[in-house]
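# return a 3D structure for these sequence lines:
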Amino acid sequence: MADNFIIHDFQPMGDEFDLKLDSHSNICLVIDTARVDHWLNEISQIEDQLNWENLYENTQAEEYKSIAPVVVDLYEKSELISFVNQNAIWSSSTVLITYHCSFDEIVDHLRSLVFVRDKNRKNLFRFYSPQLLSYWISTLPEESIHSLLGPAERWIWKTNNHLDQAQVWNWILHKPEQKRQKNKTAWFELSQKDIEILNDFDKDK
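Below you'll find the model as predicted:
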């Protein structure tokens, strides 16, 4: 693989988040709110002044905003990161993202991924599912992964180790392009291979 594209697995040590986050990077958390009951109440008890955006807002999925993925703006020492690390439901329902652009730019990019193209169809896509990412992302060609990550530097998620079922952290890193074109909804197109892999993922669930 190219030097600017890396996939890693790593095991956290004890209750500490064992990933050395770059203090110069911005951090956000994508939450699959359909899997986490009372998510806003829970994070408000941990951090009461967080900025967040609903990814279905201003899209054709806006009527489903109550179960939409949301993006929460974080910082390096946020207590919410430790909470996610220690809570199995939350760690299996979230993706951490580090980036150097503005929060608005990362939100715009993630919102553009809410719908993907499958031949001539436009479908809602749960790109923020840790289980789906672990199953699918390593099968993508590098060009597609760079496009998927967009302005983000790193996506980080937690899944079960197939050997002993212990939870392990996974992360994927790339070097974002300096000049980025803003994408419209449903610009990311699934290949026939993607469709077959994702169909297998649905059967295995």
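# when you work out contacts or count neighbours from here on, use the C-alpha atoms and nothing else.
Fine.
# next, count neighbours for the nearest residue to E79 once chain neighbours are set aside.
Nearest residue to E79, sequence neighbours excluded (Cα to Cα, 6 or more residues apart in numbering): I46, at 6.7 Å. Neighbour count for I46, taken as other Cα atoms under 10 Å: 13.
# now the helices for the chain?
Listed in chain order, the helices of the chain (DSSP state H) span 39-46, 79-86, 88-91, 103-112, 130-136, 142-149, 192-204.
# one more to line up against the first:
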Amino acid sequence: MRQEREHRLMQAVEDPDIERDDLYLLLDGAALPALQIIYQHDDEPRLEPLYRGTRHESMLECSPILYSLAGQHLMWQNRERWQSAGLLLKSAASIDELASHLRSLLSVRLPSGELAFCRFYDPALSERFFDSLTQDELSAWLGPISGVWLTTEHSEWRGFTTNQISLGRTADDEGWFSIRPEHLVHWQQQERQRFIQRLINHFSADDFHEKSAPELEAVVKQRVHEAETFGIEAEQHLLAYVELALQFPDAIDSPEARIGLTNKEEAAEHRLARIEASLLGLHG
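Okay, here's the model as predicted:
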């Protein structure tokens, strides 16, 4: 039986203490010029590109970079340069041992058995990834890592620490961590919720719908679910449908409009274009 966690893992925390000698920075080399930023702040950095010596070495120029941050005040003072694309890791392991363990996590095994990149070093994904793991999965994934910190889009630090550390893996073990179908379902649900919230925020800025915030949220959720039953699933098409439904709620619920919207033999964008033209009186 899997041991599920009852609460979210990441919590609001104070700024990490960079004086400690077990603090590392993991930068997303695909999101920023990681090596350039490091060398601009440290003449003799201790670092490891994670793609070095792996099957991903042909992409070394965009490799995630593991860097020893201990006592590097200049790098820390200019953290706005990198904090949106980096994680702070606490580990008593050497930089070589930690890099080897992280290399084993560059790819994960999907339920189909295929390998897929895992961008765990992207703060935009990290919190959701860690929160989706069971306690046993998290402990195995962390290995010698005893703390993880990241910043939110509002530059607030969030993180967690643990005493349940274990030996790290080696780069040759890449793909050992398996993704369960439940993980995929969980992430899909999260993405859907985030999209619906973006829709709510988008339409909250408009005043044509004349709805209170709770009413708008209820209508957006209802209309998204409705569109999905019509086979309208792409985000841009859902946005277009919800906007039409807010502008023309009665007309879009008419039998004539429903016949056109539910015709799944026609592409969603064509159905929406035709319905929009009809609602706006643009015929011919």
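# next, the TM-score between them, please.
The TM-score (TM-score structural alignment, normalised by the length of the first structure) is 0.80; 186 aligned residues with a Cα RMSD of 2.5 Å.
# give me whichever of the helices of the first structure is most buried.
Counting by mean count of other Cα atoms under 10 Å, helix 103-112 has the highest mean neighbour count of the helices of the first structure, with a mean of 20.
# follow-up on the earlier one: in the second structure, what residue corresponds to the residue nearest to E79 of the first structure?
Matched to the second structure by TM-score structural alignment, I46 of the first structure sits across from H41.
# swap in S134 of the first structure?
For S134 of the first structure, the residue aligned by TM-score structural alignment is E127.
# wait, doesn't that match sit right on A12?
No. Counting by Cα atoms under 8 Å, E127 of the second structure stays clear of A12, with 11.9 Å between them.
# so which of the helices of the first structure comes closest to I172 of the first structure?
I172 of the first structure lies closest to helix 142-149 among these, at 8.9 Å (Cα to Cα).
# contacts for that closest one, please.
Outside helix 142-149 of the first structure, the residues within contact range by Cα atoms under 8 Å, 6 or more residues apart in numbering are M1, F5, L113, I137, W155, H174, P176, F188.
# mind listing what L47 of the second structure touches?
The contact partners of L47 of the second structure, by Cα under 8 Å, 6+ apart, come to I65, L66, Y67, S68, I95.
# count of neighbours near the first one?
Right, the one you point to is I65 of the second structure. As a burial measure, I65 of the second structure scores 24 neighbours (other Cα under 10 Å).
# cool, and R274 of the second structure?
Counted by other Cα under 10 Å, the residues lying close to R274 of the second structure total 17.
# buried set for the strand or helix carrying it?
Assigned by DSSP states H and E, R274 of the second structure belongs to helix 268-280. Residues of helix 268-280 of the second structure classed as buried under the neighbour-count rule (16 or more other Cα atoms under 10 Å) are A268, R271, L272, R274, I275, E276, L279.
# in the first structure, what range does that helix match?
Helix 268-280 of the second structure maps onto no residues of the first structure, going by TM-score structural alignment.
# that helix: how far from the chain's middle?
Here the centre of helix 268-280 of the second structure is set off from its chain's centre by 33 Å, with Cα atoms, centre = their mean, to the nearest Å.
# then stretch 22-34 of the second structure?
Remark: stretch 22-34 of the second structure is offset 16 Å from the chain centroid, using Cα atoms, centre = their mean.
# list the buried residues in it.
By neighbour count with 16+ other Cα under 10 Å, stretch 22-34 of the second structure contains the buried residues D22, L23, Y24, L25, L26, L27, D28, G29, L32, P33, A34.
# CSV for the residues you listed, including distance to H225 of the second structure?
Shown next, in CSV, are the buried residues of stretch 22-34 of the second structure (distance: Cα to Cα, whole Å):
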residue, distance to H225 of the second structure
D22, 48
L23, 45
Y24, 44
L25, 41
L26, 39
L27, 38
D28, 35
G29, 38
L32, 37
P33, 41
A34, 42
